[in-house]
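# Structure of the sequence below:
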Amino acid sequence: MSDRTPDRPSPALTLWEQRTEVPLFAASLLFMLGYAARVLAPHDAEPWHDLALALVGATWLLFAIDYAVRIRLSGLGHRFVRVHWLDTIVLLLPLLRPLRLIKVYTAVQKRRDEPRLSLYARVMSYAGLTSLLLGLSASLAVYHQEHDAPGASIRTFGDSAWWACATLTTVGYGDAVPVTPVGRVIAAFLMVCGLALLGAVTGSFSSWLIQVFRREDEKGPPASA
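The predicted structure is shown next:
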């Protein structure tokens, strides 16, 4: 049995992640593009539906291969599924891959000597980009589930995008709400993510302001001549 622990990932796994996180992030954008084309294109738009489905299938296959390789390199065996539960969920639901953005940033940063952005800027940038991509993913998924449902208030992709913005920002106007079980599950998940991401942004911005004001106070009033 391997003595590898989650706190000490294998060097081979670390190297693999550094080399593949950015290409896989690009693949996740292609997956989202294919899914969007599949959902938004008219039903008679051939061969675009087939091409979109092929793109979705090909990119998901890349994610599955990456997952299998990381299980092999981790030395954890079947424990990998439990220890890296987020990776497992993302494999099953590729639209959640924006949640791995922090690993993408880490992989890029390890190629440099020092961060180009301050801690506060990094947190706000990560939270902002994650919110944007998760909002787009949720908009597509909810529109896919809702637009043909009886009694649905989300009939167009514009309605779905508006709903996602209101949900992520915790406003919740209530003029557009999911009515299907799957749509409501997506809504509940987006509410939780919205609270977490909004808290990260506001907390980091507040900490940055406090730091700026503290520096100003430490300087003190200018000395009189």
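# C-alpha from now on. contacts and neighbour counts both.
Noted.
# Centre of the chain to the lengthiest helix in the chain, how far?
When the chain is parsed with DSSP state H, its longest helix is helix 181-219. Counting by CA atoms, centre = their mean, to the nearest Å, helix 181-219 is centred 16 Å from the centre of its parent chain.
# Next: stretch 64-82.
21 Å.
# okay, how far is it across it, tip to tip?
The straight-line separation of the ends of stretch 64-82 (CA to CA, to the nearest Å) is 16 Å.
# Which secondary structure elements does the longest helix of the chain sit against?
Judged by 3 or more CA pairs under 8 Å, 6 or more residues apart in numbering; DSSP states H and E, the packing partners of helix 181-219 are helix 119-146, helix 157-168.
# Now mean neighbour count too, for the ones you listed, in CSV please.
Below are those laid out as CSV (neighbours: other CA atoms under 10 Å):
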stretch, mean neighbour count
helix 119-146, 20
helix 157-168, 21
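# any chance of those helices in JSON lines, with distance to I186 too?
Listed next are the helices and strands packed on helix 181-219 as JSON lines, based on distance: least, CA to CA, whole Å:
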{"stretch": "helix 119-146", "distance to I186": "7"}
{"stretch": "helix 157-168", "distance to I186": "10"}
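# between the ones you listed, which one is nearest to S204?
The closest of the helices and strands packed on helix 181-219 to S204 is helix 119-146. By CA to CA, the value is 5.3 Å.
# Tell me the helices and strands packed up against the closest one.
Using 3+ CA pairs under 8 Å, 6+ apart, the elements in contact with helix 119-146 are helix 11-40, helix 101-109, helix 157-168, helix 181-219.
# Let's compare: structure for the following, please.
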Amino acid sequence: MDIAPLLGAMPPLKEREEIRRGLLSPGQPVFAYVRERVAAEDVATLRVLRDEDRPLHRLLTPRAAAASSVRSLVGHPPYLKEEPAAAQSLRAAAAMGLALVGDAGQSAGELAAGLLWLRRNHAHPGHEHVAALALGAATEAGHATRLRRLTDAVPEADRDLALPALTWLLALDGALPEARTVATATVLFDDGRGGVRGTLTAAVLPEGPPALLPDPRIMSGFRGDEGFRTISRPPSG
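Model (predicted):
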């Protein structure tokens, strides 16, 4: 799917629904586009994706857009207005991409915008910071030096999010290893208007530490609630 034209003119009305379905499909072409811009070190486009309101952002609107928005983000840059979680996720991914390939002096602030998304969407249980170090050591990234600096620089208050943050950064860098599917289950979701049936897949990342978290390559726009976050935490003791 060609994403770049959607940064310009809004497509004709008769094409918008089909484009919207493609953008929100499991293949996540928008996340793949951000990854491509990171590989090209296209800082200008990443800034557009992070800050501006282009047709692409407006097309990332599922049927229950209001129900999907993480309202606690609104007012915190780059999440300046209420919009669907898919658009908020795009801004977070672009910010983390800029943390990788943008001005090194601003990388901490870019990472903070990504960490805010990870914190507020209730989809990522906390993990020990050492788990992120273990995953980082087991992977080969194109921007390895910047990744190490970002992982080491995660603020103390957000250290429990270092592993999910590193997972996102590795995925954007094209360096997150492929996971091996081990189980699938049919589940029900609340889309704000009623129940929706879906398939939940569990996969193992051999290089990763013991942890349970969404794979950003297929679940970047996923948001949970405090109950989901609580049951996803690893058992203590």
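# quick one: TM-score?
Overlay of the two chains. TM-score (TM-score structural alignment, normalised by the length of structure 1): 0.30; 119 aligned residues with a CA RMSD of 5.8 Å.
# deepest of the helices and strands packed on helix 119-146 of structure 1, which one?
helix 157-168 (a mean of 21; mean count of other CA atoms under 10 Å).
# Just give me how far that one sits from the chain centre.
Distance of helix 157-168 of structure 1 from its chain centroid, counting by CA atoms, centre = their mean, is 17 Å.
# To what extent is L170 of structure 2 buried, counted in neighbours?
26 (other CA atoms under 10 Å).
# that older thread, same list, the helices and strands packed on helix 119-146 of structure 1, but as a markdown table with distance to A68 of structure 1 please.
Below are these laid out as a markdown table (distance: least, CA to CA, whole Å):
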| stretch | distance to A68 of structure 1 |
| --- | --- |
| helix 11-40 | 12 |
| helix 101-109 | 18 |
| helix 157-168 | 33 |
| helix 181-219 | 27 |
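# now for those, which one comes closest to R72 of structure 1?
With CA to CA, the closest approach to R72 of structure 1 among these belongs to helix 11-40: 8.6 Å.
# Packing partners of that closest one?
Helices and strands touching helix 11-40 of structure 1, by 3+ CA pairs under 8 Å, 6+ apart, are helix 48-74, helix 101-109, helix 119-146.
# For A27 of structure 1, which of those is the nearest?
Nearest of those to A27 of structure 1, taken as CA to CA: helix 48-74 at 5.9 Å.
# Quick one: distance of whichever helix or strand comes after the closest one to the chain centre.
Once helix 48-74 of structure 1 ends, the next helix or strand along the chain (criterion: DSSP states H and E) is helix 79-83. Relative to its parent chain, helix 79-83 of structure 1 has a centroid offset of 21 Å by CA atoms, centre = their mean.
# Next, the buried residues of helix 79-83 of structure 1.
Within helix 79-83 of structure 1, the residues scored as buried using 16 or more other CA atoms under 10 Å are F80.
# can you tell me the helix or strand for A203 of structure 2?
For A203 of structure 2, the element it lies in under DSSP H and E is strand 195-204.
# Pull out the buried positions in that strand.
For strand 195-204 of structure 2, by 16+ other CA under 10 Å, it's A202, A203.
# now the strands for structure 2?
180-190, 195-204 (DSSP state E).
# by how many degrees do the shortest one and strand 180-190 diverge?
Using axes from the mean of the first three to the mean of the last three CA atoms, to 10 degrees, one finds that strand 195-204 of structure 2 and strand 180-190 are set 160 degrees apart in direction.
# by contact count, what packs against strand 195-204 of structure 2?
strand 180-190.
# Mind giving me the packing neighbours of the strand it packs on?
Judged by 3+ CA pairs under 8 Å, 6+ apart, strand 180-190 of structure 2 is in contact with strand 195-204.
# What lies in contact with the strand it packs on?
The contact list for strand 195-204 of structure 2 (CA atoms under 8 Å, 6 or more residues apart in numbering) reads A179, R180, T181, V182, A183, T184, A185, T186, V187, L188, F189, D190.
# Between those, which sits nearest M96 of structure 2?
When the contacts of strand 195-204 of structure 2 are compared against M96 of structure 2 (criterion: CA to CA), the nearest one is A179, at 21.7 Å.
# where do the helices sit along structure 2?
Under DSSP H, structure 2 gives helices at 13-23, 29-39, 43-51, 55-59, 65-68, 85-101, 107-120, 129-137, 144-152, 162-172, 216-219, 226-232.
# any idea which of these is most buried?
The highest average neighbour count among the helices of structure 2, using mean count of other CA under 10 Å, belongs to helix 85-101 at a mean of 27.
# Compute the inter-axis angle for that one and helix 144-152.
Using the same axes, to 10 degrees, helix 85-101 of structure 2 lies at 120 degrees relative to helix 144-152.
# The longest helix of structure 1 relative to helix 157-168, how many degrees between them?
Interaxial angle of helix 181-219 of structure 1 relative to helix 157-168 (the same axes, to 10 degrees): 50 degrees.
# Can you tell me the closest non-neighbouring residue to V142 of structure 1?
Distances taken as CA to CA, 6 or more residues apart in numbering put G183 closest to V142 of structure 1, at 5.3 Å, once the chain neighbours are dropped.
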